[in-house]
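coords below, sequence missing:
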C-alpha cells in the first residue's frame, strides 16, 4: 500500500516575507524570506482590496477567480482556476479582513497563493495574534525550538483570540529586560533561559514575550532582540 504523503505545515508570514523573498522551484515551489524562513504553505492575514471573476467558456478556458490581499506590508494575489477550486473564494467580498491558508506559486515573475482556506475575520485583534505567530516562525532561526502551525491546529487559526492578560510573569519579564537589556536588546533565547532556571515553562515565556510586543510594552530592536518600550 502506498504511504500517504505528510501534509506540509503552514507557517504564518507577512505578505512582504513572501514578495520580498527569493522564489525557487528546487525541491518543490517555495520562497525563502528575507529573514531566511522557508515558505511553502503559508498563513497570511490582511484586507481584501480587490476581487476579479471570469467565467469559463466553450473554448476550454477555465473559470478564473482571484482576490488581492493587503496586510500593510505589501499585497499578494490569491488565485484559483476551475469550478471546484473557485468555490474556496465563494462569498469572499472586498474590504473584509481575511485569513488565507495557501501554497506559494510563481508565474511570469509574479508570486501568488493558491488558497486552501479563505475565512473572514471579525475580530481585529486577530492581527496581533498573527503577528505573534509570525515572530515564532522567524525566531526558529535563533536556536529556540518553536512549534509550526500543524494541520491539527488549523481549526484554531479561525477562532477569536482571547484578550491578553498580564500578570506576575509579564511584570517579571519586563523587570528583567529593563535591568539586563543592552541598547541592542536582549535575545529571546536569553530571556527564556533565565526564566527556565526559575521553573517557568519555555513556551509560556515565549508566548508572554510575544503578547508584550503586541501590547506595545516591548519593542523588537532587531530580529529576536527585545527591549522595553520605555527605554
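Noted; the coordinates are in hand. These numbers were taken from a predicted model, which means no experiment stands behind them.

contacts, neighbours, all on C-alpha from now
Will do.

count of neighbours near the closest residue to residue 56 other than its chain neighbours?
Leaving aside its sequence neighbours, residue 56 sits nearest to residue 63 (CA to CA, 6 or more residues apart in numbering; 4.0 Å). Here the number of neighbours of residue 63 (other CA atoms under 10 Å) works out to 17.

right, and residue 63 touches residue 84 too?
No. Counting by CA atoms under 8 Å, residue 63 stays clear of residue 84, with 9.5 Å between them.

list of residues touching the longest strand along the chain?
Using DSSP state E, we find that the single longest strand of the chain is strand 41-54. Outside strand 41-54, the residues that touch it by CA atoms under 8 Å, 6 or more residues apart in numbering are 8-15, 63-72, 93-104, 127, 130.

pull out the buried positions in it.
41-49, 51 (16 or more other CA atoms under 10 Å).

the residue nearest to residue 56 and residue 101: what is the separation?
21 Å (CA to CA, to the nearest Å).

ok, residue 130 next?
In terms of CA to CA, residue 130 sits 12 Å off from residue 101.

and for residue 30?
14 Å.

next: residue 108.
On the measure of CA to CA, residue 108 and residue 101 end up 22 Å apart.

and for residue 29?
16 Å.

who has more neighbours out of those two?
More crowded of residue 29 and residue 101, by other CA under 10 Å: residue 101, with 24 against 15.

helices along this protein, start to end?
15-19, 83-86, 126-139, 168-180, 188-197, 202-215 (DSSP state H).

now the last one, how far from the centre of its chain.
Here helix 202-215 is found 16 Å from its chain centre; the criterion is CA atoms, centre = their mean, to the nearest Å.

tell me what it is packed against?
The contact analysis (3 or more CA pairs under 8 Å, 6 or more residues apart in numbering; DSSP states H and E) places helix 202-215 against helix 126-139, helix 168-180, helix 188-197, strand 218-222.

adding another structure so you can compare the two:
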C-alpha cells in the first residue's frame, strides 16, 4: 500500500490588509493555496489584527461575511456552508485576530476564514505596529476614492452579490442536469469559484433541501 504524503500547512504570516489587497496575486489550481507577494514574502495564509466593521448572514444560514478594517484598508471574509459557524461570535466593533487564506473572485480580493478570535486588550494594536514594517503598498487618498453612492445602497448591492453566488450554482445545476442529474465536479468547475468554496455552497444547498443527489456525484434542483 502506498502511503499518502501529508500536505505541509503554510505558516500564517502577519500582514497589513492593504498589502493583501494590492500585492501581486497568484491563483493556484486544485487544493494548492493561492498566494500574495508582500515585502518579498509569499503569503498563502495571513494573520491580521483588525476591527469588524460589518457583518452579513443569509437567511438560510448557508452564507455569511464580515468586513474588517486594520487602519490601512478593509477586506471581506466570506464563509460558505459549514464555515459559517466560524462567524457565530463575530460582532461589528470587535477587535479580532483573524487567520485565513487569501482568495480572489470577480476581481475582489477576500479571505477564507480559519480562525476568528476576539482580542480584548487594545494594546495588541501597538504591538502589531512595532512588529510589522510600514505597509509596502498604499491605498489612494480618501479624497480620490470617496464614493457618491449612499451607504445603504452599497450594502444592499453587496448582499445581492453574495446571495447571487448561490443562485449561480443553482442555475448551473438546472442547465447542466441530464436525466440522472448534473455532475458535481463539472458544476464546481463551471462556477469559476475556488473549488473548496463551490463545494461548501453545494453542501449548504443540500442541507437546505434546495438540491439533492439522485446518485453519488450527481445533483438535481428540488423544484
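Yep, it's here. Given the structure is predicted, the values throughout are model-derived calculations rather than measurements.

could you pull out the strands in structure 2 for me?
12-14, 25-26, 35-38, 41-43, 45-57, 63-69, 74-80, 95-105, 108-118, 182-183, 211-212, 218-221.

where in structure 1 does the fifth one fall?
The counterpart of strand 45-57 of structure 2 in structure 1, counting by TM-score structural alignment, spans residues 41-53.

mean shift between the matching stretch and structure 2?
Compared with structure 2 after fitting, stretch 41-53 of structure 1 deviates on average by 0.4 Å (mean CA distance after the TM-score superposition for structure 1).

can you give me the end-to-end distance of stretch 32-41 of structure 1?
Termini of stretch 32-41 of structure 1 sit 12 Å apart (CA to CA).

my bad, stretch 66-86 of structure 2
Start-to-end, stretch 66-86 of structure 2 (CA to CA) is 11 Å.

and it, which residues are buried?
66-70, 73-81, 83-84.

which other residues reach stretch 155-165 of structure 2?
By CA under 8 Å, 6+ apart, stretch 155-165 of structure 2 touches 56, 58, 63.

pull the distance from it to the chain's centre.
For stretch 155-165 of structure 2 - counting by CA atoms, centre = their mean - the centre lies 14 Å from the chain centre.

what range in structure 1 matches the longest helix seen in structure 2?
Longest helix in structure 2, counting residues (DSSP H): helix 151-176. Alignment note (TM-score structural alignment): helix 151-176 of structure 2 is unmatched in structure 1.

pull out the buried positions in that helix.
162-163, 165-166, 169-170, 172-174, 176.

now swap in stretch 88-107 of structure 2 and tell me
90-91, 94-104.

OK, contacts around residue 101 of structure 1?
10, 41-44, 115-118.

do that again at 10 Å, thanks
10-12, 41-45, 78, 113-119, 154, 157 (CA atoms under 10 Å, 6 or more residues apart in numbering).

what residue of structure 2 takes the place of it?
Per TM-score structural alignment, residue 101 of structure 1 is aligned with residue 99.

separation between residue 92 of structure 2 and residue 221 of structure 2?
35 Å.

cool, and residue 189 of structure 2?
Residue 189 of structure 2 is 18 Å from residue 221 of structure 2, by CA to CA.

who has more neighbours, the two?
Between residue 189 of structure 2 and residue 221, residue 221 has the larger neighbour count (other CA under 10 Å), namely 19 against 12.

give me the stretch of structure 2 that stretch 210-221 of structure 1 matches.
Under TM-score structural alignment, there's no match for stretch 210-221 of structure 1.

quote the end-to-end distance of that stretch.
Note: stretch 210-221 of structure 1 ends 14 Å apart using CA to CA.

buried set for it?
210-214, 218-221.

farthest-separated two in the residues you listed?
211 and 221 (15.9 Å; CA to CA).

how many other residues sit next to residue 119 of structure 1?
18.

so what does residue 108 of structure 2 match up with in structure 1?
By TM-score structural alignment, residue 108 of structure 2 lines up with residue 110.

quick check: its match vs residue 32 of structure 1, distance?
For residue 110 of structure 1, the distance to residue 32 of structure 1 - CA to CA - is 15 Å.

show me which of the two is the more surrounded one.
Neighbour totals were compared for residue 110 of structure 1 and residue 32, and residue 32 leads with 18 against 11 (other CA under 10 Å).

can you tell me what residue 15 of structure 2 aligns to in structure 1?
In structure 1, residue 15 of structure 2 lands on residue 13 (TM-score structural alignment).

and the contacts of stretch 86-99 of structure 1?
43-51, 53, 63-71, 78-81, 114-124, 126-127, 130, 157-158.

and that stretch, how far from the chain's centre?
With CA atoms, centre = their mean, you get 18 Å for stretch 86-99 of structure 1.

please apply the same query to stretch 160-171 of structure 2.
15 Å.

how about stretch 26-33 of structure 1?
17 Å.

and the end-to-end length of that stretch?
OK, stretch 26-33 of structure 1 end separation, CA to CA: 15 Å.

for stretch 190-205 of structure 1, same thing?
Start-to-end, stretch 190-205 of structure 1 (CA to CA) is 11 Å.
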